[in-house]
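Q: model this:
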Amino acid sequence: MTKFYDRLSTDLTRLLEDPIDYNVTIEKFNETPFNDDHIKELTMENTNISIKMFNIIIKYIYGGTISLEKLENSVIFDLLIASDELKLDELVEYLQTYLIVNNASWLRLNFAKIYRTSYKFKNSKIIQEFCNDIIVKHPNTIFESEYFHSISEDALISILKRDDLQLEEGKILEYVIQWGKAKNPTLPSDIKEWTNNNFLTLKETLKGCLPHIRYFSISGDDVIEKIYPYQQLLEQ
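A: This next block holds a predicted model:
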C-alpha cells in the first residue's frame, strides 16, 4: 500500500465511513438537488468512471492511501484515466510510473490501446514517452499499424521530434503525407488531378508536422520521387 499526504489525519478516513457525520454527498449517476439539510450534493454526469473506480479514488482522497497489488493491470490503467479526469495529478503521475516499473510487459502487449488512450487524457507524458521509446526502435509498430491514420497530430509530432527514430527520412515524409491525405479523404487519389487548393488543403493539415522533417537527410532519389511531386507543400 502506498500512502500519500502523510500529515493528513486518519480522521478523514473515518469521516468517509461515518454515515451520520458528513457534509458532502457525491452521487455517481443520478442528478440530485441540494437538500434541506444544506448538504452539498455533487453529481458526476457524463463520466466513464465506474463505481469500482470511484470507490478506490474516494478512499485515496480521504485517506491518502492506495493499494494496487491485488488489482489487475487493466483496472490500474482505468484508474489512471479516471484519476486524470478528476485532476488528481499526484496520483496520475504515480500510476504511470507504477505501470512502467512493475508492468512494462503488459503495456507492450497492449501497446495499441495504451498508446491511443494516452493522448486522450492530459497528464500522460510518462506513458507517452514510454510508448515513443518503443516506436523509435520499432517504427512499424505505429507507421504500419491499422490505426496510424487516426492518431492525433500531437502524437505524430512527438514521434517526428525524436532524433533517434530508426527510419529513413524519405520514408518518414512519405508516411506523414499519407497521414495528411487520410485526414482529407476528398483529395483526388491521382496527384496529377490536384488543384492549387488541394495542395493548400494538405499544406494546412501538415503545417505542424512538415517543419520536423530532416530534409537534408533525404537521398537524391527520394527528393525526386517523394519531395518533387509535393513541392508546393514546402516553403522555398
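Q: contacts and neighbour counts: CA atoms only from here.
A: Noted.
Q: and after the helix or strand containing L156, which helix or strand comes next?
A: L156 belongs to helix 153-160 when assigned by DSSP states H and E. Counting by DSSP H and E, the next helix or strand C-terminal to helix 153-160 is helix 169-182.
Q: Show me what that next one is packed up against.
A: Secondary-structure packing of helix 169-182 (3 or more Cα pairs under 8 Å, 6 or more residues apart in numbering; DSSP states H and E): helix 196-205.
Q: 10 Å instead, please
A: In terms of contacts (3 or more Cα pairs under 10 Å, 6 or more residues apart in numbering; DSSP states H and E), helix 169-182 is packed against helix 140-143, helix 153-160, helix 196-205, helix 220-222.
Q: Just list what the first one packs against, helices and strands only.
A: Applying 3+ Cα pairs under 10 Å, 6+ apart, one finds that helix 140-143 contacts helix 111-118, helix 125-137, helix 153-160, helix 169-182.
Q: Now show me the structure for the sequence below, then we'll compare the two:
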Amino acid sequence: MNTADMLLMDDFIDYLEHNIIQTEKHYIARETNKLLLVSTRITRCKTLLNVCQQSMLRNPIAFIHSEEFLSVPPEYVRELLEFDTLGLDEESIFDAIIKWGVYNTRDLDMVDVIDHVKNWSVDQFDALRSTIKDFIPLIRFFKMDSCYFNEKFGPYKLLLDDDLYNHIIQYHKNPNSFPLHKFYPLRLNSTLISEFHISVISSWIEIPEDQREQYSPPPIIEMIQDYNLNSLPFEFDLIFRSQGKRISDGLWCQKVHNQGPTLTIIKTSNQGLFGGYKSASWKEKKITKGKHNKIKKIECVDGGDGFIFQWLDDHSFDDDKIICPKLQWINKHLDFDMFLGGSKMSLDFRYGKGLSVFNRESRHDKCEKGLMYTIEEVEIFRVLKRNS
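A: Below you'll find the model as predicted:
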C-alpha cells in the first residue's frame, strides 16, 4: 500500500483499502498498530484509518507502547490528544509523548536520554520542547495524579513555561483552587464506553427520585443532544480496571472502598455492557465476633440508591450501532462488594470471571433469572460533581 501511494496508484489503493476492510477483519485485529500507521500516512485511507482507530481505542496502551506509535505523524498525535475519551491516564499519555518526542528529535538517543533525563543539557530540553510544543497545551497536567506530578515530573519542568509550571504546582498543592490557565476537564479513561454513553448515564444520575417513573425502561436516549464531556455536570475518574481476571478482595478494598458515588461498567463476551450507578461508597463492613471466633454481628452499611442497566452494544465507539439500553432504578443497593442492585434485580460479579444476572420479576426479560455471562473487562469510576 505504501508503494502504491508512492506510485500515485489511487485506484489500486482504494481497492486494497476496501478489500482489507471487507475481508480481513482478523488481520486488522491482529495488526492494528501496523495498519493504523500506514493509514495515517496515506490521506486516501480515511475509512481504514477510522476502522483501525476503533480497534486501537479498545487497547490504546498497546498502541502507545508499540514501535509504530513512535513513527506516526505529528498531526495524528495531536488528533489523539484532542480526544476526550481515551483509555489512558494522563501520566501514561505524557510518558508516551516524551518517547515520541525523543524519537523524532534529531541528536537525541532514545535509551541514553530517557534513562538519564536528570543529566540532560539545556540544549537537549530545548530541542525536545521544539518537537512537542504543539502537544503541551493538550496534555491535562492539572488532571494528573498529584504524587506523580510532584515526584516524577520535576526533571521535565523545562518543557513548560515557568508561569504554567508554577500554576500547576500550586493547583496540585490545593486542588480546590481555580487554575488561572485554561485547562481541559478530566479525560474519560475508558476502553469500554464513549462520550455518548457517559452523556446518557449522566442524564440518568441527574433525574430526581420522584421523577424516575417517568423514565421507566426503555429510557429515551434520543433527548441527549450534546455528547461533549465539557458540558456534563459530572466527571468520571477511573479508579479500577480489571481485564478478564478474578478480582481479589484485597485489591477491591484498596481501590474501590470509600470513594463516594461510583459508576461500574462490565463488558461481557456475548451480551454487550452491564453496569450500574451507586450513590454511596462501597465500604468495609465491621464484623463483631464472639466466642470461638464466631461471627456475632455484621454492621449494615448504606448501599445508596441508583440504577443498573444492560446495554446491548458491540461497538462501543460507534454511536450508530448503539441499541437502546435496559434500565432498572434501584431504591437501595444491597451492601455487598462487587454487587449492584436489590433483592428483585441484581448484577453479581463476585465469582471470578463470571457475572450473574438476576431478575425475579419478569420471565420474558433478556436479563432472566440466574443467567451467567463471561466477564471480559470491568471498569469502575468515581463520580465527581463538578463545581458550578
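Q: before we move on, back to that, next, the angle from the helix holding L156 of structure 1 to helix 169-182.
A: Helix 153-160 of structure 1 runs at 170 degrees relative to helix 169-182, counting by axes from the mean of the first three to the mean of the last three Cα atoms, to 10 degrees.
Q: Can you give me the buried ones in helix 153-160 of structure 1?
A: Using 16 or more other Cα atoms under 10 Å as the test for burial, helix 153-160 of structure 1 gives E153, L156, I157, I159, L160.
Q: For the first one, give me its contacts.
A: Put plainly, it is E153 of structure 1. Y119, W179, G180, T205, L206, G208, C209 (Cα atoms under 10 Å, 6 or more residues apart in numbering).
Q: Give me the aligned partner of it over in structure 2.
A: Matched to structure 2 by TM-score structural alignment, E153 of structure 1 sits across from P74.
Q: Distance check, its match against K385 of structure 2.
A: P74 of structure 2 sits 35 Å away from K385 of structure 2, going by Cα to Cα, to the nearest Å.
Q: and the longest strand for structure 2?
A: strand 371-385 (DSSP state E).
Q: Spell out the secondary structure type for I26 of structure 1.
A: strand (DSSP: H, G, I helix; E, B strand; the rest coil).
Q: Apart from its neighbours in sequence, what residue is nearest it?
A: Nearest-residue entry for I26 of structure 1: L42, 4.7 Å, with adjacent residues in sequence omitted and distances by Cα to Cα, 6 or more residues apart in numbering.
Q: and the corresponding residue of structure 2 for W179 of structure 1, what does it touch?
A: When structure 2 is aligned by TM-score structural alignment, W179 of structure 1 is paired with W100. Contact analysis of W100 of structure 2 by Cα under 10 Å, 6+ apart lists 64, 67, 69-74, 77, 94, 110, 128, 131-132.
Q: next one: K118 of structure 2
A: Here K118 of structure 2 is in contact with G154, P155, Y156 (criterion: Cα under 10 Å, 6+ apart).
Q: any idea where the strands of structure 2 begin and end?
A: Counting by DSSP E, one finds strands in structure 2 at the ranges 234-242, 262-268, 273-278, 287-289, 295-298, 306-311, 326-330, 339-341, 345-351, 354-359, 371-385.
Q: Relative to F196 of structure 2, which of these is closest?
A: F196 of structure 2 lies closest to strand 306-311 among the strands of structure 2, at 12.4 Å (Cα to Cα).
Q: okay, the angle between the closest one and strand 345-351?
A: Using the same axes, to 10 degrees: strand 306-311 of structure 2 against strand 345-351 is 80 degrees.
Q: Mind reading off the mean deviation between the helix holding L156 of structure 1 and structure 2?
A: By mean Cα distance after the TM-score superposition for structure 1, the fitted helix 153-160 of structure 1 averages 2.4 Å away from its aligned residues in structure 2.
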